[in-house]
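Trainee: just coords:
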């Protein structure tokens, strides 16, 4: 049996910061009058931070065998917090605002403290997202190419909430690499549409070129060439096939001189012949609005849920997923009434219900292999099935999906077709939506394997969607 006493161990290490005898590192932090000398220990700094390990390796010890270096660009306040984390493994963020946390994040990345950086990103997204300087967060996370997890976390948020980036007053500060990474994603094009992406891309590009005025009517050839050079890495990711006629005339035409002439010729030709191909560009992936018309989930989510339906040991990806999710109900369009839901969906088998929680990144859902209908239309009660499951989806700050299959098939699905206050119910509470009178939901484990939410309290529903799961038609090869 191994017993671990990490709390006292951490406290003992922090006491070393007050030791005036055994230190062998002196760090001069800040600049006068905000200046302080910190005494530390090379063994601890080297083990906890590769930055300090390299710094100490390059620093020559003095006659007392002590290594001295400075950190003038960092304030005493922040360095004290970071040093206590290095020694004790703890940090308090309860009284820190989002700006302070971003400062700490920047420093933790500088010092290669990846564990702390990941915690700070998740904390600031969870608690300050609505009022967060998201451009600054994104910029900090793109300072190092190795921070792929943090960059992916930011990208997931930006795809779901693109206004945090594109409507920010600091859009011009958004790093080019981050912008390219973002506009490569199919989900962003589905969320925004090509016209809006083009507008913001032009706005960003003009902001990078100080000599350009906002109105292209007064530009000369050199101005268009300058904008083309700034946007060169971004333009190759535009889905030119997706522009509407209005977008072409109102948005693209004024700036068409930044495009390759062959691309512009193809665009103009498609105005008269929408079915014509664009031979001048690579066949970029196109977002199929009919295949996935969701305001909540992505194609990656669809592939994951499809894998659960087929009980696969290895998951589908977006390219080999054999199913389409056909939207049949959206509460924000069709209404939050249970009667309306049942009137639309009652005779449709194999449906997935997706629920977006108001004010968080949480997405819950359930799969019903049966139809939402009982032979006795006036009755309500449980219907048995072995094939249903409920789930929580990875999204933004939610880093892992949770799958929970039915363990008590007798109570798999609860029907309530003719009441306004009762809604969709998996398991009698595992995933239950109620209308009394507002749309609220709860996740209390009863008939399914696992909890999909740790909090038992009801929560508000921002929107919910229902999809029919249909198998894709096989592609017919072209005749020789």
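Mentor: Received it, and whenever you're ready, just let me know what you need. Worth saying up front: this structure is predicted, and the values here are computed from it rather than measured.

Trainee: going forward, measure contacts and count neighbours with C-alpha atoms only.
Mentor: Noted.

Trainee: tell me what the longest strand anywhere in the chain is packed against?
Mentor: Using DSSP state E, we find that the single longest strand of the chain is strand 459-471. Where contact means 3 or more CA pairs under 8 Å, 6 or more residues apart in numbering; DSSP states H and E, strand 459-471 is packed against strand 323-330, helix 331-334, strand 351-357, strand 439-442.

Trainee: touching the second one from outside, list them.
Mentor: With contacts defined as CA atoms under 8 Å, 6 or more residues apart in numbering, helix 331-334 is touched by 340, 463-465.

Trainee: ok, of the residues you listed, which one's closest to residue 154?
Mentor: Nearest to residue 154, judged by CA to CA, of the contacts of helix 331-334 is residue 463 at 22.9 Å.

Trainee: leaving out sequence neighbours, find the closest residue to that closest one.
Mentor: In space, residue 463 comes closest to residue 356 once its chain neighbours are excluded; the distance is 5.5 Å by CA to CA, 6 or more residues apart in numbering.

Trainee: included below, for side-by-side comparison, is a second structure:
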């Protein structure tokens, strides 16, 4: 009976999350800070966590440059680091992670030149769940020397050596795991969404992009994605993995709330003569 009640509560939580995302997105954005913080205090709020991160990966400065960054919960930080579409240079990600880790060790100097071996170990222990998600092999040689070499004691054995090997020869085999580069949004891409409603041109919807930077992108498990205006995840034609909103395009192309599936889609490239 107790297990059944837990399962029922879990299912109810998921339905409430879906309802909020589908019908109360404006309210969620208005209270974004509290929603973001609360959603990561309970792992049951997976959809709200994902909804928050979908916004933060595009506007990463919102969280990384905030005064509250160093008080960010570890699981929230890790969830962002795992994202392939986090819009930030990798060396900046590294620097922010170091800043966060130092803040978790009260009394630790910000200058690693004055640290003892115990100081480095304390930082390594605090960042042990974050460091594996840094895309080290996407960082330039100059930034490796200027920003990472000082902290080599917190890195896994031979990682720095492998990084330097790859900088010298990008085809060289190394033992360290190489994560894929993050996906960057195009800086400028004219785009429009067209929805043929009721099979007639007259009642159809044409929505032009307002924020070209977020017009379209694809990832390993998503895409094409037209910001949150039309997002297709995983198997878009099953399991109701698609949703529509209105963020970076002029108009919402779908007014019916809820997740849905797409049977097929077409993408056209219009070229000027």
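Mentor: Happy to help now that I have it. Owing to the predicted nature of the structure, the values given are computational and were not obtained by experimental measurement.

Trainee: picking that back up, pick out the most distant pair among the contacts of helix 331-334 of structure 1.
Mentor: Across the contacts of helix 331-334 of structure 1 (CA to CA), the longest gap, 14.5 Å, separates 340 and 463.

Trainee: can I assume residue 224 of structure 2 sits in a helix?
Mentor: No: Residue 224 of structure 2 sits outside any helix when classified using DSSP: H, G, I helix; E, B strand; the rest coil, being strand.

Trainee: pretty sure residue 195 of structure 1 sits against residue 250.
Mentor: No: Residue 195 of structure 1 is beyond contact range of residue 250, at 9.3 Å (criterion: CA atoms under 8 Å).

Trainee: for the stretch 1-150 of structure 2, which segments count as strands?
Mentor: Taking DSSP state E, counting those that start in this stretch, the stretch 1-150 of structure 2 contains no strands at all.

Trainee: okay, helices next: where are they in it?
Mentor: Remark: helices assigned in the stretch 1-150 of structure 2 by DSSP state H, counting those that start in this stretch are 2-23, 25-30, 32-39, 46-56, 61-64, 74-81, 90-103, 117-126, 141-143.

Trainee: need these in CSV with mean neighbour count and distance to residue 151 of structure 2, can you?
Mentor: Below are the helices of the stretch 1-150 of structure 2 laid out as CSV (neighbours: other CA atoms under 10 Å; distance: least, CA to CA, whole Å):
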stretch, mean neighbour count, distance to residue 151 of structure 2
helix 2-23, 14, 41
helix 25-30, 14, 38
helix 32-39, 15, 30
helix 46-56, 18, 27
helix 61-64, 15, 20
helix 74-81, 17, 19
helix 90-103, 19, 9
helix 117-126, 16, 8
helix 141-143, 13, 12
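
Trainee: would you mind giving the ones you listed as a markdown table with distance to residue 251 of structure 2 added?
Mentor: Putting the helices of the stretch 1-150 of structure 2 into a markdown table (distance: least, CA to CA, whole Å) gives the following:
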| stretch | distance to residue 251 of structure 2 |
| --- | --- |
| helix 2-23 | 16 |
| helix 25-30 | 15 |
| helix 32-39 | 22 |
| helix 46-56 | 19 |
| helix 61-64 | 25 |
| helix 74-81 | 29 |
| helix 90-103 | 34 |
| helix 117-126 | 45 |
| helix 141-143 | 42 |
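
Trainee: mind checking which of those helices is nearest residue 167 of structure 2?
Mentor: Using CA to CA, the helices of the stretch 1-150 of structure 2 put helix 141-143 closest to residue 167 of structure 2, at 6.3 Å.

Trainee: where in structure 1 does the helix or strand following the closest one fall?
Mentor: Using DSSP states H and E, the helix or strand that follows helix 141-143 of structure 2 in sequence is helix 159-168. Using TM-score structural alignment, helix 159-168 of structure 2 corresponds to residues 263-272 of structure 1.
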